[in-house]
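> here are the coordinates; sequence isn't available:
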């Protein structure tokens, strides 16, 4: 069987908006130039003079042969007065580095097919993923190539499919759906550890679907503890990490989120999670209802984009904890913005998701730091990590 290319509508609809972008990838990023692109650029008659000062050879690898020297505003020197790329306009797309040529597009191979996606760190990509009505319409076309050799473990493909079924269950809110997915992940961990067979994942799905229909999962979620101290520890650690490593921490968009957080700090500048959660319950959550189920949409993107639960190539529980942590942080960001603006506009929602993913999707240190934090504060059980989503007793 020939391999195929699977494309969600949010990918096929994407087109770079260039100078109209609120957070251009040509400003404030480390832009690496591969060896071939570097040689073509320095040899081009209209670009070679600029290239001598705009690019610095580092020779870390063929993919990271050089790096762009940003100007005083943090922008790529190859941008023209209209904030369009001179390399592209003067030398053509073939001369662009792989980074510039592909971002925000990405793909992974599973079950013999290539699955295309976009990074949420791109503002236009985030807009399509979060708000386009038909963003998750999928099309598969044959690639004309032989079947690609990438077969997922049976437990992984079953957990992937079953997680989506639980997420889309009409009886469950997004928080309750995450609880159900967590209970499924407990079974996936046992299959992963060769304690039970993969068919137990289908049995578990049927049980969880029945529990959702009867309202048992919903009641179970209500009885989970409100772990406010753990939430303070998690939020302070992760946002502190963002302040340290966010490549746009001095930019207007990150500053908007950071300033909103400062309005809900205690007198000693510590995080007041009760105020953040109150803002979520009274302002943010009701405001989000006007924009559809943003979090179910986001989690669907997440499962597809990360090929959950193979997100980390580790135990399924590790991938689940990271998913819940991401949702917790995004919920808090939306809450502080809602408090500051007394509501949430589409642009506010877009801001929170996009700013968060500039670090989440591009800084390898995030995974290490987040994992260390969850181990330190004992976010090990499903109940423990889901407690991050509770917003009151």
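Noted; the coordinates are in hand. These numbers come from a predicted model, not from an experiment.
> from here on, contacts and neighbour counts on C-alpha atoms
Noted.
> residues touching residue 93, list them.
Counting by Cα atoms under 8 Å, 6 or more residues apart in numbering, residue 93 makes contact with 87, 101.
> quick one: it from residue 52, how far?
Using Cα to Cα, to the nearest Å, we find residue 93 at a distance of 20 Å from residue 52.
> and for residue 28, the neighbour number?
20 (other Cα atoms under 10 Å).
> can I assume it is in contact with residue 247?
Yes - the criterion here is Cα atoms under 8 Å, and residue 28 meets it with residue 247 at 6.1 Å.
> which residues are in contact with each of the two?
Common neighbours of residue 28 and residue 247, counting by Cα under 8 Å, 6+ apart, are absent.
> and the helix ranked longest in the chain, what does it pack against?
Across the chain, the longest stretch assigned as helix under DSSP state H is helix 316-341. Judged by 3 or more Cα pairs under 8 Å, 6 or more residues apart in numbering; DSSP states H and E, the packing partners of helix 316-341 are helix 174-192, helix 252-262, helix 273-279, helix 346-360, helix 364-376, helix 382-386.
> structure B:
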């Protein structure tokens, strides 16, 4: 790839919300320069060390630390040392970046100048999306009732942006397979004839079959598999059978309790997420000083679900749909070159199931959910997942250690309880 100067126009596939995004700076409710480790590559590190500037030179000398040992690389060569308030040393009192103010945007590190954007390439194709750990992106991406749409358009790509390159296995037959797979995954999640939980379950059934095909390296039959399951997605009888899959509330609560223990063990310090986490605890009437039994929570969990969460879900199901579509696009899901198709699906399912359990608890504490509260939870939860790798790893281990990593178990973990008039009467009595 050749860059002509610092910027160039490229044909880029992007969700429509990226066309209107711009950083809102110090008006943002959660600074991306607070609480995060900002990595510096070797090139920008040397530039910073050679700068002579009345305000910044001292900050560069005191605020940057080299990464040494086997973990060091040209891409991750050093990092900014956060102060006692977990703030980047380059931030001024107005929460604006001193580097950008004094030296210009071109002197920002690739991490800083790219975030929250995610620029992926596969071959000569560019894709641009963004992280939901940014509050403004979360609003733009999730609050569109019409769903996320995609456009291929000319877009100004900066040479300083970090690029993630995805290389599919050379043995895969046909350049269109990757695109067809992901297009079908998005079509499943955007199929509003099904509840979001049933869409995820259908996707899991398909991914499990795809895993078999990829393991046998039968790449030529992937399109046939897509066609088969696209037909099933349009089959009313098959789709209706998904509604008969039973939920497993005790398993969901057991998983939730282990999440709580994991959060306490890791000591996550993102205040926005801690606020949401504490709300979840209070909304479930949990006393963490005592041993908690699943049966002690089940009644409260189901009450919150029925009384407070379901009304919000029924009116704003598109938020959860958009969340999953953005996840699929941002992560280039599924990556068939890894041959770990179903493991990728498990990761996606665990994140979504955990997020939904947070919603159930928080809805009880707040006697419902507003869109502002939903944005705060999703954004802060995404930030923690992205920037505390041990948290996500621990979440996945909870599922695998308990043997919940089969199609049937994941379905039970994802499944929403169907609230019928008969069941409402039973739950109210």
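Now that the structure is in, tell me what you want to look at. Keep in mind the model is a prediction, meaning the values are calculated, not measured.
> which ones are touching the aligned partner of residue 358 of the second structure in the first structure?
Per TM-score structural alignment, the equivalent position to residue 358 of the second structure in the first structure is residue 333. Residues near residue 333 of the first structure by Cα under 8 Å, 6+ apart: 257, 261, 352.
> now the equivalent of the first one over in the second structure: closest residue in space that isn't a chain neighbour?
Put plainly, it is residue 257 of the first structure. Counting by TM-score structural alignment, residue 257 of the first structure lines up with residue 277 in the second structure. Of all residues not flanking residue 277 of the second structure in the chain, residue 358 sits nearest, at 7.3 Å (Cα to Cα, 6 or more residues apart in numbering).
> show me where the first structure has strands.
Counting by DSSP state E, the first structure has these strands, from start to end: 4-8, 32-33, 55-57, 66-68, 105-110, 113-118, 138-142.
> of the ones you listed, which is nearest residue 252 of the first structure?
Nearest of those to residue 252 of the first structure, taken as Cα to Cα: strand 66-68 at 22.3 Å.
> residue range for the closest one in the second structure?
Aligned by TM-score structural alignment, strand 66-68 of the first structure corresponds to residues 78-80 of the second structure.
> mean offset of that stretch relative to the first structure (after superposition)
Following the fit onto the first structure, the mean deviation recorded for stretch 78-80 of the second structure is 2.2 Å by mean Cα distance after the TM-score superposition for the first structure.
> residues of that stretch that come out buried?
78, 79, 80 (16 or more other Cα atoms under 10 Å).
> please apply the same query to stretch 53-63 of the first structure.
Going by neighbour count (16+ other Cα under 10 Å), the buried part of stretch 53-63 of the first structure is 54, 55, 56, 57, 63.
> which residues sit against it?
Stretch 53-63 of the first structure has contacts (Cα under 8 Å, 6+ apart) with 32-36, 64-70, 76-78, 98.
> ok, stretch 179-187 of the first structure next?
For stretch 179-187 of the first structure, the external contacting residues (Cα under 8 Å, 6+ apart) are 159, 163, 166-167, 200-201, 204-205, 208, 217, 221, 316-317, 320, 382-383, 386.
> how close does the longest helix of the first structure sit to the second structure?
Averaged over the aligned pairs, helix 316-341 of the first structure sits 1.4 Å from the second structure after superposition, using mean Cα distance after the TM-score superposition for the first structure.
> how far away is residue 115 of the first structure from residue 157 of the first structure?
Distance from residue 115 of the first structure to residue 157 of the first structure, counting by Cα to Cα: 14 Å.
> what's the answer for residue 80 of the first structure, then?
Distance from residue 80 of the first structure to residue 157 of the first structure, by Cα to Cα: 46 Å.
> who has more neighbours, these two?
Between residue 80 of the first structure and residue 157, residue 157 has the larger neighbour count (other Cα under 10 Å), namely 19 against 12.
> return the residues in contact with that one.
Per Cα under 8 Å, 6+ apart, neighbours of residue 157 of the first structure: none.
> same deal with residue 97 of the first structure?
32, 33, 34, 36, 37, 38.
> from these, which single one is nearest residue 106 of the first structure?
Among those, and counting by Cα to Cα, the member closest to residue 106 of the first structure is residue 32, at 16.4 Å.
> run a quick neighbour tally on that closest one.
Counted with other Cα under 10 Å, the neighbours of residue 32 of the first structure add up to 22.
> what lines up with it in the second structure?
Correspondence of residue 32 of the first structure to the second structure, assessed by TM-score structural alignment: residue 39.
> what sits against the counterpart of residue 180 of the second structure in the first structure?
Alignment note (TM-score structural alignment): residue 180 of the second structure maps to residue 158 of the first structure. By Cα under 8 Å, 6+ apart, residue 158 of the first structure lies in contact with 198, 201, 202.
> can you say which of these are buried?
198, 201, 202.
> tell me the counterpart of the last one in the second structure.
Correspondence of residue 202 of the first structure to the second structure, assessed by TM-score structural alignment: residue 226.
> what's near enough to touch that match?
By Cα under 8 Å, 6+ apart, the neighbours of residue 226 of the second structure are 180, 181, 184.
> what's the answer for residue 26 of the second structure, then?
94, 95, 96.
> could the residues you listed be laid out in a markdown table, adding distance to residue 148 of the second structure and neighbour count?
As requested, the contacts of residue 26 of the second structure are exported to a markdown table (distance: Cα to Cα, whole Å; neighbours: other Cα atoms under 10 Å):
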| residue | distance to residue 148 of the second structure | neighbour count |
| --- | --- | --- |
| 94 | 34 | 9 |
| 95 | 31 | 18 |
| 96 | 31 | 15 |
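> residue 247 of the second structure: which of the residues you listed is nearest?
Set against residue 247 of the second structure, the nearest of the contacts of residue 26 of the second structure by Cα to Cα is residue 95 (45.9 Å).
> what residue in the first structure is paired with that closest one?
Matched by TM-score structural alignment, residue 95 of the second structure corresponds to residue 83 in the first structure.
> same question, residue 124 of the second structure
Residue 124 of the second structure maps onto residue 112 in the first structure, by TM-score structural alignment.
> count the neighbours of that match for me.
18.
> ok, the residue lying closest to it once chain neighbours are set aside - how many residues close by?
Counting by Cα to Cα, 6+ apart, residue 148 is the residue found nearest to residue 112 of the first structure once chain neighbours are left out, at 4.4 Å. Residue neighbour count, defined by other Cα under 10 Å, stands at 16 for residue 148 of the first structure.
> what's near enough to touch residue 148 of the first structure?
Neighbouring residues of residue 148 of the first structure by Cα under 8 Å, 6+ apart: 3, 109, 111, 112, 113.
> over to residue 164 of the second structure?
Neighbour list for residue 164 of the second structure: 118, 119, 120, 121 [criterion: Cα under 8 Å, 6+ apart].
> with residue 279 of the second structure instead?
Counting by Cα under 8 Å, 6+ apart, residue 279 of the second structure makes contact with 361, 362, 365.
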